[in-house]
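Asker: got a predicted structure plus its sequence, pasted below:
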Amino acid sequence: MEHKYLEWGTLYRISLGIARGLEYLHRGCNTRILHFDIKPHNILLDKEFTPKISDFGLAKVCTREESIISTLEARGTVGYIAPEVFCRSFGGVSHKSDVYSYGMMVLEMVGGRKNISPGVDHTSEIFFPRWVYKRVVLDGELGLKRITNEDEKTQARKMIIVSLWCIQTDPSNRPTMSKVIEMLEGSIDSLEVPPKPYLSSPPRPSSTEFSSGFTSLQVQSSTSLE
């Protein structure tokens, strides 16, 4: 079956739509809702490719004033869980944990791939955020497919820089979702490149339950991003 790929403008609008949805959960409700399982499988698209956040099975409700919350166990899916969720030495669990998951997901949207090194056999892995960070810092060709003009290149670069800010190990260095929206909608020239990610790539999950629904971003009959 021939795969159909979403255009960069559509990917950009999807990433912005998800950011707006998360911003509403974090700030738009009377109580703050932390999703704790932002990943491709939990993003649904309608026929206009408008994203909807789904599956609130791991969500936690807290007051808008609470900056740090307590959890008895790690919540989320391997590959998208913020460091502080599974190891408290990285910081407190908060709405910034959703920001991390969002960043990892958007990086997958941009790359159309998981943490697999390009040009090597399937047993070799690198941490994809480091690879893409190097490309941004060098300001060379991003090595991304289907970019046909400067507008698309700008959209891809915005998504990458914002995502790299979102996956900073220290939660205090991550932007809020309101700031994410501001950065995505603002000028590329106003975006600073964040510090280099230094966490190692997690082990590849053995179950297909953890595989990325954003790989190649295939558009099939389903309205989800799987």
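Answerer: Okay, I see it.
Asker: use CA for all of it now, contacts and neighbours both
Answerer: Noted.
Asker: so the closest residue in space to residue 167 that isn't next to it in sequence: helix, strand or coil?
Answerer: Spatial nearest neighbour of residue 167, excluding adjacent residues (Cα to Cα, 6 or more residues apart in numbering): residue 100 at 4.7 Å. Put simply, residue 100 is helix when judged by DSSP: H, G, I helix; E, B strand; the rest coil.
Asker: mind listing what residue 100 touches?
Answerer: Applying Cα atoms under 8 Å, 6 or more residues apart in numbering, we find residue 100 in contact with 80, 81, 82, 166, 167, 168, 174.
Asker: state the distance from the fifth one to residue 136.
Answerer: Computed with Cα to Cα, to the nearest Å, the distance linking residue 167 and residue 136 is 15 Å.
Asker: where along the chain do the strands fall?
Answerer: 32-34, 43-45, 51-53, 60-62 (DSSP state E).
Asker: now those strands as JSON lines including mean neighbour count and distance to residue 71?
Answerer: As requested, the strands of the chain are arranged in JSON lines below (neighbours: other Cα atoms under 10 Å; distance: least, Cα to Cα, whole Å):
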{"stretch": "strand 32-34", "mean neighbour count": "22", "distance to residue 71": "12"}
{"stretch": "strand 43-45", "mean neighbour count": "18", "distance to residue 71": "24"}
{"stretch": "strand 51-53", "mean neighbour count": "20", "distance to residue 71": "22"}
{"stretch": "strand 60-62", "mean neighbour count": "14", "distance to residue 71": "9"}
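Asker: which residues does residue 23 contact?
Answerer: 176, 177, 178.
Asker: ends of stretch 33-47, what's the gap?
Answerer: 27 Å.
Asker: same check on stretch 35-49?
Answerer: In terms of Cα to Cα, the two terminal residues of stretch 35-49 are separated by 21 Å.
Asker: cool, and stretch 113-127?
Answerer: With Cα to Cα as the measure, the first residue of stretch 113-127 is 11 Å from its last.
Asker: what residues of that stretch count as buried?
Answerer: Using 16 or more other Cα atoms under 10 Å as the burial criterion, the residues of stretch 113-127 that qualify are 113, 114, 115, 116, 117, 125, 126, 127.
Asker: structure two is appended below for comparative analysis:
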Amino acid sequence: MSTGTSIAGITLFALVIFLIYKSRESEKEKETQLKVEKFLENYRTVNPTRYTYKELKKITSRFKHRLGQGGYRSVFRGKLFNGIPVAVKMLEHLKGNEQEFINEVATIGRIHHFHIVRLLGFCSEGNRRALIYDSSHRQLSWEKLRKIAFGVARGVEYLHQGCNQRILHFDIKPHNILLDHNFQPKISDFGLAKLCSKDISFVSLTAARGTSGYIAPELFSRNFGEISYKSDVYSYGMMLLEMVGCRKNNDPAVEIQSQIYFPEWIYNRMRQGQKLCFDFQEDGDEGIARKLAIVALWCIQWNPTERPSMPIVLQMLEADLQCLEIPPMPFVSADVEA
């Protein structure tokens, strides 16, 4: 057999394998689309407005303004045809994202609360998936930050206590807190959420869920404790510290070595009674910052049993600053001077 014939045979074989692979991928894609469409049909009574991808491009001005990106999703600023400002979350076409899309719509369909984001619309066209939330973007004072922190805490409390089933969010972070035109916070992004009975104290997961920097230690190792609603409390605390510091909690770009890990820096300053040295404009601003920081440091205790529940967090946020105790050091210290 000649060399040319051998090469032709190998090429033909490779082509056949490629066609079989593409055929199977096409079948999987059809199955995924049917799964999503069947779900949407079953949930048609609670579904928000469905938009085409062409309409989505108009809403986002062809995806001109990106608000954030994480995991396999990107969030863009947009405006509905009636002028309502929105945030549009695009899910990349990767295995498993159809389940995140289904989880999101199904979970929000069960929830009706002032501090939980309202899903205004969605897009499911071919392999494109998008979710559309109400949103607005403005400058915030310390008093508004305090109200936002309280509103988010009320929202998380509702997820844990106010529904027929307990909802563990597993991805509380700044990017998932949207603000309406009155600065009222709305918790969004339920793609990683898990529903469980209120009678169950702990839950089991096959893998860690959430975003790096906000994931509770027990999600990585059971040596820190069991996974429960206290995992959301930890994420809330890390988010609260970022609100106070107006920066990432772990930022290698910070010039001063002792300020790289913000939770440790702010803990050391507060333990030593030093000023926080932030941009305070009004009387009482530093008191608000200190209160938020104390609550946050309680929430990020490594041992889940030492973290407060969300009802206790709400009580702490409403209490006088003088009534709040600085918690034990919530992490392993690097022994760096503040």
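Answerer: Cool, the structure landed. Model, not experiment: these values are computed from the prediction.
Asker: one step back: highest neighbour count among the contacts of residue 23 of structure 1?
Answerer: Across those, neighbour numbers were computed from other Cα atoms under 10 Å; residue 177 holds the maximum, 25 neighbours.
Asker: OK, contacts around the equivalent of that residue over in structure 2?
Answerer: Taking TM-score structural alignment as the alignment basis, one finds that residue 177 of structure 1 is matched in structure 2 by residue 310. When contacts are counted by Cα under 8 Å, 6+ apart, residue 310 of structure 2 is found next to 153, 154, 156, 157, 233.
Asker: distance check, whatever residue of structure 1 lines up with residue 200 of structure 2 against residue 104 of structure 1.
Answerer: Using TM-score structural alignment, the equivalent of residue 200 of structure 2 in structure 1 is residue 66. To residue 104 of structure 1, residue 66 of structure 1 is 24 Å away according to Cα to Cα.
Asker: for residue 39 of structure 1, same thing?
Answerer: Applying Cα to Cα, one obtains 8 Å for the distance of residue 39 of structure 1 from residue 104 of structure 1.
Asker: shared neighbours of the two, anything?
Answerer: Counting by Cα under 8 Å, 6+ apart, the shared contacts of residue 39 of structure 1 and residue 104 are residue 80.
Asker: of the two, who's got more company?
Answerer: Legend: neighbour count by other Cα under 10 Å for residue 39 of structure 1 and residue 104, higher for residue 39 (28 against 24).
Asker: quick check: that one touching residue 106?
Answerer: No: between residue 39 of structure 1 and residue 106 there is no contact under Cα atoms under 8 Å: 9.2 Å.
Asker: hang on, the earlier thing: nearest to residue 140 of structure 1, of the buried residues of stretch 113-127 of structure 1?
Answerer: The nearest member of the buried residues of stretch 113-127 of structure 1 to residue 140 of structure 1, counting by Cα to Cα, is residue 117 at 17.7 Å.
Asker: tell me the contacts of that closest one?
Answerer: Contacts of residue 117 of structure 1 were listed using Cα under 8 Å, 6+ apart, and they are 124, 125, 126, 127, 128.
Asker: and the residue nearest the centre of structure 2?
Answerer: To find the centre residue of structure 2, average its C-alpha atoms and take the closest one (Cα atoms, centre = their mean): that gives residue 171, at 3.6 Å.
Asker: which residue in structure 1 lines up with it?
Answerer: Per TM-score structural alignment, the equivalent position to residue 171 of structure 2 in structure 1 is residue 37.
Asker: so what's that match closest to, chain neighbours aside?
Answerer: What sits nearest to residue 37 of structure 1 in space, not counting adjacent residues and going by Cα to Cα, 6+ apart, is residue 76, at 4.6 Å.
Asker: what sits against that neighbour?
Answerer: With contact taken as Cα under 8 Å, 6+ apart, residue 76 of structure 1 is in contact with 36, 37, 38, 58.
Asker: how much space between the aligned partner of it in structure 2 and residue 172 of structure 2?
Answerer: Taking TM-score structural alignment as the alignment basis, one finds that residue 76 of structure 1 is matched in structure 2 by residue 210. Shown here: residue 210 of structure 2 relative to residue 172 of structure 2, a distance of 8 Å by Cα to Cα.
Asker: now swap in residue 99 of structure 2 and tell me
Answerer: Counting by Cα to Cα, the gap from residue 99 of structure 2 to residue 172 of structure 2 is 19 Å.
Asker: more neighbours: those two, which one.
Answerer: Neighbour totals were compared for residue 99 of structure 2 and residue 172, and residue 172 leads with 28 against 14 (other Cα under 10 Å).
Asker: ok, now which ones touch the residue lying closest to that one once chain neighbours are set aside?
Answerer: Nearest-residue entry for residue 172 of structure 2: residue 235, 5.5 Å, with adjacent residues in sequence omitted and distances by Cα to Cα, 6+ apart. Contacts were defined as Cα under 8 Å, 6+ apart; by that measure residue 235 of structure 2 touches 170, 171, 172, 173, 214, 215, 216, 300.
Asker: wait, doesn't residue 109 of structure 1 sit right on residue 11?
Answerer: Yes: between residue 109 of structure 1 and residue 11 there is a contact at 7.2 Å, judged by Cα under 8 Å.
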